[in-house]
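*Asks:* Everything below, folded, please.
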Amino acid sequence: MMEDERKNHTEDAPHYGDDEHPSFIGHDLDSKRNEEYAQEFTADDLRDSEVPEEDANPGTFYGWAGIALALISFFVWPIILGSASIIFGFVARSRDIDVLGNIAIGLGVISMVMSLFVIPFLF
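*Replies:* Below you'll find the predicted structure:
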């Protein structure tokens, strides 16, 4: 019964020649490239990330942000940005990103020590 239904649908469909079809003017309708791709592309195919989600750790953001704040703190607001980099470093360490967290903490401490004890005696 399914084959009979398919025959009826194909027999009832309008058939156009190459020059008659309104949306394919100048195109070859018998081309092998006219395919439907809807079932071939899925949401899983569109993932841009090469790192699996299990390996991605959000603590890396806090580590890099802490390092960036520490480097900026050498030039502007050393107490505020230095303490923020220390806090970000501890958050990164709590999320198992020890190296970035330790660097952020160390640079933040150095920036704060320099601003409190070294820089006032230089000028």
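*Asks:* alpha carbons only for contacts and neighbour counts from here, please
*Replies:* Fine.
*Asks:* Break down the chain into its helices, ranges please.
*Replies:* 2-12, 59-73, 78-94, 98-113, 119-122 (DSSP state H).
*Asks:* mind checking which of those is nearest residue 53?
*Replies:* helix 59-73 (13.4 Å; C-alpha to C-alpha).
*Asks:* coming back round to it: could you export the helices of the chain as CSV, including mean neighbour count?
*Replies:* Converted to CSV, the helices of the chain look like this (neighbours: other C-alpha atoms under 10 Å):
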stretch, mean neighbour count
helix 2-12, 9
helix 59-73, 23
helix 78-94, 23
helix 98-113, 22
helix 119-122, 8
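*Asks:* what would those look like in CSV with distance to residue 53?
*Replies:* Output for these, formatted as CSV (distance: least, C-alpha to C-alpha, whole Å):
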stretch, distance to residue 53
helix 2-12, 44
helix 59-73, 13
helix 78-94, 18
helix 98-113, 20
helix 119-122, 45
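*Asks:* burial of residue 116, as a residue count?
*Replies:* Residue 116 is flanked by 13 other residues according to other C-alpha atoms under 10 Å.
*Asks:* Distance of it relative to residue 108?
*Replies:* Distance, residue 116 to residue 108, using C-alpha to C-alpha, to the nearest Å: 12 Å.
*Asks:* Same question for residue 57.
*Replies:* 22 Å.
*Asks:* compare with the first, here's sequence two:
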Amino acid sequence: MADQDRGFVARDLRRKNPDEPSDYREETAAEIAAPVVVYNRRRGLNEERERAAGGTGIGTVGLALSILSLFVLPILFGAAGIVLGFIARRRGAESLGSWAIGLGAVSIIIGMFILPFF
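*Replies:* Predicted coordinates for the structure are as follows:
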């Protein structure tokens, strides 16, 4: 009511001619706020532990195969140790997977290039 006294004319910008008075008497607004994100640190730690626990068994088997490949069938067991090492690293057992990959690669290199000369 006070706006009409001051000569304020409501305009509808959706119309082709915005100078014509509008039939609508409503006010709209939009609020912008950051979304509320609740982060549970304990849940993140538990998921990380479960993920690492899933790769620990595979990492142990990969490391055992890589060590065994130093003595018997280096190409076969070394390759199997490398593959299981990559799987273990992907599942969260970083160190076991890395050791399995490294020892398997060393075993294959020794088996292909050094052992034929003995």
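*Asks:* show me what contacts the aligned residue in the first structure for residue 79 of the second structure?
*Replies:* Aligned by TM-score structural alignment, residue 79 of the second structure pairs with residue 83 of the first structure. Neighbouring residues of residue 83 of the first structure by C-alpha atoms under 8 Å, 6 or more residues apart in numbering: 108, 109, 112.
*Asks:* rerun at 10 Å
*Replies:* 66, 69, 70, 73, 77, 89, 104, 105, 108, 109, 111, 112 (C-alpha atoms under 10 Å, 6 or more residues apart in numbering).
*Asks:* got it, and residue 66 of the second structure?
*Replies:* By C-alpha under 10 Å, 6+ apart, residue 66 of the second structure lies in contact with 60, 72, 74-82, 84-85, 99-108.
*Asks:* give me that answer again for 6 Å
*Replies:* 78, 81, 100, 103, 104 (C-alpha atoms under 6 Å, 6 or more residues apart in numbering).
*Asks:* That one -> the first structure?
*Replies:* Match for residue 66 of the second structure (TM-score structural alignment): residue 70.
*Asks:* Quick check: closest non-adjacent residue to that match.
*Replies:* Among residues not flanking residue 70 of the first structure along the chain, residue 108 sits closest, at 4.9 Å (C-alpha to C-alpha, 6 or more residues apart in numbering).
*Asks:* Tell me the spacing between the one you found and residue 58 of the first structure.
*Replies:* 21 Å.
*Asks:* Equivalent analysis for residue 73 of the first structure, please.
*Replies:* From residue 73 of the first structure to residue 58 of the first structure the distance is 23 Å (C-alpha to C-alpha).
*Asks:* Also residue 105 of the first structure?
*Replies:* Distance of residue 105 of the first structure to residue 58 of the first structure, computed by C-alpha to C-alpha: 18 Å.
*Asks:* quick one on the thing from earlier: same check for the contacts of residue 66 of the second structure, but in the first structure.
*Replies:* Retained in the first structure (both residues aligned by TM-score structural alignment, their matches' C-alpha atoms under 6 Å) from the contacts of residue 66 of the second structure: 78, 81, 103, 104.
*Asks:* I'd like those residues as TSV, with distance to residue 118 of the second structure appended.
*Replies:* Compiled in TSV, these are given as follows (distance: C-alpha to C-alpha, whole Å):
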residue	distance to residue 118 of the second structure
78	20
81	24
103	21
104	20
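*Asks:* just curious, which of those residues is nearest to residue 90 of the second structure?
*Replies:* Nearest member of those to residue 90 of the second structure, counting by C-alpha to C-alpha, is residue 81, at 14.2 Å.
*Asks:* thinking again about what came up before, switch the contacts of residue 66 of the second structure over to TSV; also include distance to residue 90 of the second structure.
*Replies:* As requested, the contacts of residue 66 of the second structure are exported to TSV (distance: C-alpha to C-alpha, whole Å):
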residue	distance to residue 90 of the second structure
78	19
81	14
100	13
103	18
104	17
